[in-house]
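# Fold the following for me, if possible:
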Amino acid sequence: MVGETVGSAGQSGDPLLGGGLLLAENDLRLLADSLPHIMWVSAPDGFTEYVNRWVVEYTGLPEEANLGWGWVALIHPDDAERARNAWDEAARAETAFESEYRIRRADGEFRWHSWRSVPVRGADGRIAKWIGTASDIEDRKALEESLRRSERQTAETLTLLETLQSAAPVGFGFVDRQFRLIRANDWFTDIAGAPVGRLIGRTVAEAVPAIWAQTEHLYRRVLDTGQSVVGTELTVHPKGESDGVCSWLASFYPVRVNGEVIGVGVVVVDLTERKDAEAFRSVVMDEMAEGLYTQDDQGRLMSMNRAAEEMLGWTEEELLGKRMHDIVHFQAADGTPIPASECPMRKARAEGRPIRVDDQVFTRKDGSIFPVSYSSAPLHIGSTVGGVVIVFRDITEQRERQRLELATRHDQQLESLGRLSAG
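The predicted structure follows:
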């Protein structure tokens, strides 16, 4: 041990010198026991000969239980083989070694330690002892794991964002406080007519001047107020062409770091096809001579064309969200109420097939009724029936023509009978 090594080096027979060496050994023990780290001394073969007081307190085992090869039993089972191999390699190479593995504390918890051991050589150059220390690094390990987990989550988030940016049919961008485009996905290529790589670092005014003219005040508002601007419609010519118009729905959001707004995030959705479809639908619906309206699965009005408004006397806004059966087709021609459960439109929705009715009456806003012929077809939303579409026409004139035709035919028959009687 330490005392033996020092004593053997000072064999002179001088009692004063011997007393001085004994005092030095006590000082070394005092110093070793004061260290808040595990410390030990072992023989050249690894047999532990001395441990400091911290080992006894940390392991909760008496000193003799920590001597010899008792340290092996304290190592975590998953680390034991690696620890023994590290020691064997150091002993074979006769070089210092460092390693990290877990040992069991007195309360049974395994905690990570950093192990260091160096050989002490005698005058002949051969290893006389090994002196080692072990420091508790559990908190550092936990911090490293937390950092790795945070880095992994950050990498996953960035990967997800990049995937969304590249795959989503939506424009994403980030503009700094100097209005330079810092990030953008490939969708912006269709806006500016240039590869995204050539746009990064340029100002919005340089990259897409037509858009900047419409959005400069919005960017400045977000930076000045820190408030989002959502749902702004933009109309531009695609790639600077004069023919054709694109409609976009843009939203602008403040991007903050530690509470400070560092720029503006931009999300742009292309509404061109939807706008074109709505325009086409509006033209078709408004130019139809027949009335058309749609209602949801509860029978509430969702939309109505101009012909329907003219025939019913109500505007779309007046009936929007109201049950059409309770207002328009709740009665028969003689005023008899029609229960909602017997409404043919309910049947069309329930059976999922078109229904045609030729002898119904609708009620106008002024309370008057008029005969209609209508068809009701299920309105499919995905794989479910979300409502019905009703197309109807006023057949008052048709009924009048039929009445006149019947009257004329009746008169003709009477006239024929008169001639036959006279003959």
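
# drop to CA atoms for contacts and neighbour counts, all remaining ones
OK.

# Let me see the ranges of the helices in the stretch 201-350 of the chain.
For the stretch 201-350 of the chain, the helices defined by DSSP state H, counting those that start in this stretch occupy 204-207, 209-225, 272-287, 306-312, 316-319, 324-327, 344-351.

# closest one to Leu406 among those?
Counting by CA to CA, Leu406 lies closest to helix 306-312 out of the helices of the stretch 201-350 of the chain; the figure is 26.7 Å.

# same for that closest one, what does it pack against?
Under the contact criterion of 3 or more CA pairs under 8 Å, 6 or more residues apart in numbering; DSSP states H and E, helix 306-312 touches helix 272-287, strand 291-296.

# Can you tell me how far Ala277 is from Pro169?
Taking CA to CA, to the nearest Å as the measure, Ala277 and Pro169 are separated by 18 Å.

# now swap in Leu379 and tell me
Computed as CA to CA, the Leu379 to Pro169 distance reads 27 Å.

# of all the helices of the stretch 201-350 of the chain, which lies closest to Trp115?
Distance to Trp115, taken as CA to CA, is lowest for helix 209-225 among the helices of the stretch 201-350 of the chain, at 53.9 Å.

# I'd like the distance between the nearest residue to Leu292 once chain neighbours are set aside and Ala24.
Counting by CA to CA, 6 or more residues apart in numbering, the nearest residue to Leu292 once its immediate chain neighbours are dropped is Val391, at 4.5 Å. Summarising the geometry, the distance separating Val391 from Ala24, computed by CA to CA, is 109 Å.

# Which one's more surrounded, those two?
The residue with more neighbours, out of Val391 and Ala24, is Val391; 19 against 14, by other CA atoms under 10 Å.

# what helix or strand does that one sit in?
Element membership of Val391, judged by DSSP states H and E, is strand 384-394.

# Tell me which residues of whatever helix or strand comes next after that strand come out buried.
Past strand 384-394, heading to the C-terminal end, the next element that is a helix or strand (DSSP H and E) is helix 396-422. By 16 or more other CA atoms under 10 Å, helix 396-422 has no buried positions at all.

# and for comparison, fold this next one:
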Amino acid sequence: MSESHGSQGVSRPSGDSIVGGGFPVGLGDVRGLVDEIPHIVWLSGANGSTEYVNRRGIEYSGLPAEANFNGAWVSFVHADDAARAKAAWEEAVRTQTSFEQSYRIRRADGQFRWHDCRSVPVRGADGAVVRWVGTATDVDGQKTLEENLRRSERQTAETLTLLETMQAAAPVGLAFVDRDFRYARVNDTLAAMAGMTVDEMVERRVAEVIPAAWPQVEPFYRRVLDTGESVFGSSGTGAFGTDPGRVHSWLSSYYPVRVDGEIVGVGLIVVDLTERNDAEAFREVVMENMAEGLYTVDDQGRTTSVNRAALEMLGWTEEELLGRSMHDLVHFQRADGTSIPIGECPMLTAHTEGRSIRVEDQIFTRKDGSMFPVAYSSAPLHVGSTAGGVVVVFRDITEQREQQRRELEERHEQKLESLGRLSAG
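Take a look at the predicted model:
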């Protein structure tokens, strides 16, 4: 699969052919064997001009057996690879060194597939190149696999970098506490709340860092570890071990952290409310800075507060929602349009049963009537010792669903491709 150089003629032994079906004189006895090789095989003259392409190459290209490949092979190469492949081949012929390149070759059906192409010079007794022998091996499946792996590694690295950046820059305290109640990971914000550096705080027990507050927060840690349920919006007050003269107030949420289904510790989000004790400060620090939608309702299901992310996702204004039933406006119907009676709404179960609820697949309705899938957590909102309403945190999972659909389609296509290769073999 090579082309001649310049306008000079091509000299061949008498009887040689440059067509696909031809085979150079003296090598005809192995033609049958070469035609059975499941790779494209070609022979070129000393100057790089094509003399023979085996049956696999003829079938792959879709050209008739008598087709003249000489000078035309570049037209089968993908436009993005053609110049590179041609230049590499010309350099190999000029320097009389082996040729190795990977590029995409067009199949008879128009599809381009990656091939590893190699060609080595055959030398005569005097050491001069008399012919080139080349092969093209289909490696499209391997290339796809490698690309998927690279993409997966890149996405993983990007995700880790994003999480580390968000953790470092987050205006709230973040930590991971292991099953021995030791801080395994802490961000700068939480360390600053404790009046310590991250290095000083890591590996120390929670009870050592906040001894006065430990009796308040210990039940939440144990509940998460014992039940696997999250605890949202728990308020607390106390002094830190490094600052015993000052009483701090904070709002904390505790989440189970699982590895292979096993709870290995507790994720902690802490908002320091020491300098922000009024409701407006709470809204700005906690609600307005959340990427997830958040709203609260009273014991009658009427909206008492809603954050900016929720308003943007739902299409309502705060004035339109406050005092109205979120069930009647937002989560009153299923994906098929059938209504959900308020008594069957799982979101309000958090209030009636006094426990947190997590739902991974629910339908919310926007102001314009359009619906979108969400995952949400609903937890009782305590006022003093009683549950005075419900706090709901939700996120749009439309993109997540689409990603899952694409992954399923990709796996399906890979299976079909594998079956096709097995059939061909």
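
# check contacts around the aligned residue in structure 2 for Ala128 of structure 1.
Using TM-score structural alignment, the partner of Ala128 of structure 1 in structure 2 is Val130. Shown in contact with Val130 of structure 2 (CA atoms under 8 Å, 6 or more residues apart in numbering): 45-46, 121-124.

# and those residues, which of them are in strands?
When those are checked against strands (DSSP state E), the matches are 45, 121-123.

# hang on, the earlier thing: for the contacts of Val130 of structure 2, pick the one with the most neighbours.
Within the contacts of Val130 of structure 2, neighbour counts (other CA under 10 Å) peak at Gly45, which reaches 27 neighbours.

# doesn't Trp132 make contact with that one?
Yes - with the criterion set as CA atoms under 8 Å, Gly45 of structure 2 and Trp132 qualify as a contacting pair; they are 6.2 Å apart.

# before we move on, back to that, return the distance of the match of Ala128 of structure 1 relative to Gln142 of structure 2.
If you measure Val130 of structure 2 against Gln142 of structure 2 using CA to CA, the figure is 34 Å.

# The longest helix belonging to structure 1 - contacts with which helices or strands?
When structure 1 is parsed with DSSP state H, its longest helix is helix 138-167. In this structure, helix 138-167 of structure 1 packs against strand 110-121, with contacts taken as 3+ CA pairs under 8 Å, 6+ apart.

# Please name every helix or strand in contact with the strand it packs on.
Secondary elements touching strand 110-121 of structure 1 (3+ CA pairs under 8 Å, 6+ apart): strand 97-104, strand 127-136, helix 138-167.

# and the counterpart of Tyr103 of structure 2 in structure 1, what does it touch?
Using TM-score structural alignment to pair residues, one finds that Tyr103 of structure 2 aligns to Tyr101 in structure 1. Tyr101 of structure 1 is in contact with 75-76, 79, 83, 112-115, counting by CA under 8 Å, 6+ apart.

# give me that answer again for 7 Å
For Tyr101 of structure 1, the residues meeting the contact criterion (CA atoms under 7 Å, 6 or more residues apart in numbering) are 79, 112-114.

# Save those as a markdown table, and put in distance to Arg401 of structure 1 too.
As requested, these are exported to a markdown table (distance: CA to CA, whole Å):
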| residue | distance to Arg401 of structure 1 |
| --- | --- |
| Asp79 | 100 |
| Trp112 | 99 |
| His113 | 103 |
| Ser114 | 104 |
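
# In ChimeraX, how would I select the buried members of the residues you listed?
Applying 16+ other CA under 10 Å to those leaves a buried subset, and the ChimeraX line that selects it is:
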select :112,113
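
# Looking at the contacts of Tyr101 of structure 1, which is nearest Leu320 of structure 1?
Checking these against Leu320 of structure 1 by CA to CA gives Trp112 as the nearest, at 68.9 Å.

# Contact partners for the aligned residue in structure 2 for the closest one?
When the two structures are superposed using TM-score structural alignment, Trp112 of structure 1 falls opposite Trp114 in structure 2. Residues near Trp114 of structure 2 by CA under 7 Å, 6+ apart: 102-105, 138-140.

# ok, now how distant is Asp326 of structure 1 from Pro344 of structure 1?
To Pro344 of structure 1, Asp326 of structure 1 is 14 Å away according to CA to CA.

# That should have said Glu310 of structure 1, apologies.
When distances are taken as CA to CA, Glu310 of structure 1 and Pro344 of structure 1 turn out to be 23 Å apart.

# Between those two, tell me which one has more neighbours.
Relative neighbour count places Pro344 above the other of Glu310 of structure 1 and Pro344, with 17 against 12, counting by other CA under 10 Å.

# Skip the chain neighbours and tell me the closest residue to that one.
Closest residue to Pro344 of structure 1 in three dimensions, ignoring its sequence neighbours and counting by CA to CA, 6+ apart: Ile355, at 7.1 Å.

# Look at that neighbour and say how many residues are nearby.
Neighbour count for Ile355 of structure 1, taken as other CA under 10 Å: 18.

# That one touches Pro378, doesn't it?
No - in this structure, Ile355 of structure 1 is not within contact of Pro378 by CA atoms under 7 Å, at 9.0 Å.

# okay, and the common contacts of those two?
Shared contacts of Ile355 of structure 1 and Pro378, defined by CA under 7 Å, 6+ apart, comprise Ala348.

# aligned partner of Trp71 of structure 1 in structure 2?
Under the alignment by TM-score structural alignment, Trp71 of structure 1 pairs with Trp73 in structure 2.

# So Leu379 and Pro169 of structure 1 - more neighbours on which side?
With other CA under 10 Å as the criterion, Leu379 of structure 1 and Pro169 differ in neighbour count, and Leu379 comes out ahead with 22 against 13.

# can you confirm that one is in a strand?
Yes - the assignment for Leu379 of structure 1 (DSSP: H, G, I helix; E, B strand; the rest coil) places it in a strand.
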